[in-house]
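Undergrad: sequence first, predicted coordinates after that:
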Amino acid sequence: MRTGGLIHAGLMAALVGLRHTDTFAVSDSGLPVPPGVPLIDLGISYGMPRFAPVVELILEEVTVEAAWASADVVAANPEAADLLTNRWHAELIAHDEFKRRIDQCRFVVRTGEARPYANVLFRAGVPWL
């Protein structure tokens, strides 16, 4: 049994299964997930769990080499925009392009986040030792 960090068995299994260049997303409660893309739904109510703490826990478990977010986050959700661009170094792209890239994800982690455009797409890296 884990003593800290993530304890969601399905999410841990998905993260452990990632390989170099695989992509996955962490989303707010409203991002449409295409049929066929596995969904790990953590949302239990609007606002719970929040987007940022879920991303932080995930980033403690996986190596990431690139990240993307919707450019619409800047105007619609400045708090998320700051985290996405300054802390997680996400490149901002058109929202339609962001949604198209979700089709290629190994999985999407849906949070209960109720603020708009709190979504990020990550590309797995390699933890070279």
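TA: Great, that's in hand.
Undergrad: please count neighbours and contacts with C-alpha atoms only from this point.
TA: Noted.
Undergrad: give the buried residues for stretch 25-41.
TA: Buried residues in stretch 25-41, counting neighbours by 16 or more other Cα atoms under 10 Å, are found at Ala25, Val26, Ser27, Asp28, Ser29, Gly30, Leu31, Val33, Leu39, Ile40, Asp41.
Undergrad: for that stretch, measure first residue to last.
TA: Between the opening and closing residues of stretch 25-41 lies a distance of 12 Å (Cα to Cα, to the nearest Å).
Undergrad: pasting the second one now:
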Amino acid sequence: MKKIGVMNSDISRVIANMGHMDWLSIGDAGMPVPKDTEKIDLCVQSELPSFIDVLKNVLIELKVQKIYLAEEIKEQNPKQLENIRSVLPDVEIEFVPHKDLKKMLGNTHAFIRTGETTPYSNIILESGVTF
């Protein structure tokens, strides 16, 4: 049995299959997921698990070089933006309109759905390289 890191077998599999510049997304309970994008649903109730807890867990195993966030997070959820910046302090951020971020989900390896219910708690992680 695995002892550390990402314990969810689906998330662990997706991370293991990612290469440089591939995308993985994590989001709130209400984010619409394109039909052809794998959805890993972790939501068990409102706020459980939280977006930031899932992000921190994924970052144990995934090297991230860039992130994409909705432009609207700056005004509508600055606390979550601050949380994201604190766990990814040296990672480039590209802000895009929320409607574009939703379209970009179609290019991600998977979408991890959390129980988060605060607005614009959605992120696309672009994988980096470890060498």
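TA: Happy to help now that I have it. Everything quoted here is computed from the prediction, not taken from an experiment.
Undergrad: and the buried residues of stretch 25-41 of structure 1 as TSV, adding secondary structure?
TA: Shown next, in TSV, are those (DSSP: H, G, I helix; E, B strand; the rest coil):
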residue	secondary structure
Ala25	strand
Val26	strand
Ser27	strand
Asp28	coil
Ser29	coil
Gly30	coil
Leu31	coil
Val33	coil
Leu39	strand
Ile40	strand
Asp41	strand
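Undergrad: out of the residues you listed, which is nearest to Asn77 of structure 1?
TA: Using Cα to Cα, Asp28 is the member of these that sits closest to Asn77 of structure 1, with 11.7 Å.
Undergrad: contact partners for that closest one?
TA: Taking Cα atoms under 8 Å, 6 or more residues apart in numbering as the contact definition, Asp28 of structure 1 lies against Phe51, Arg110, Thr111, Gly112, Glu113, Ala114, Arg115, Pro116, Tyr117, Ala118, Asn119.
Undergrad: now swap in Arg50 of structure 1 and tell me
TA: Residues in contact with Arg50 of structure 1 (Cα under 8 Å, 6+ apart) are Thr111, Gly112, Glu113.
Undergrad: any idea how many residues pack against the last one?
TA: By that I understand Glu113 of structure 1. Neighbour count for Glu113 of structure 1, taken as other Cα atoms under 10 Å: 24.
Undergrad: helix, strand or coil for the counterpart of it in structure 2?
TA: Matched by TM-score structural alignment, Glu113 of structure 1 corresponds to Glu116 in structure 2. When classified by three-state DSSP, Glu116 of structure 2 comes out as coil.
Undergrad: so how far is Cys43 of structure 2 from Glu116 of structure 2?
TA: For Glu116 of structure 2 relative to Cys43 of structure 2 (Cα to Cα), the value is 8 Å.
Undergrad: find residues that contact each of those two.
TA: Shared contacts of Glu116 of structure 2 and Cys43 (Cα under 8 Å, 6+ apart): Ala29, Pro49.
Undergrad: can you tell me the SS state at Phe24 of structure 1?
TA: strand.
Undergrad: what's in contact with stretch 69-78 of structure 1?
TA: Counting by Cα under 8 Å, 6+ apart, 80-81, 84, 90-95, 98, 115-121 sit against stretch 69-78 of structure 1.
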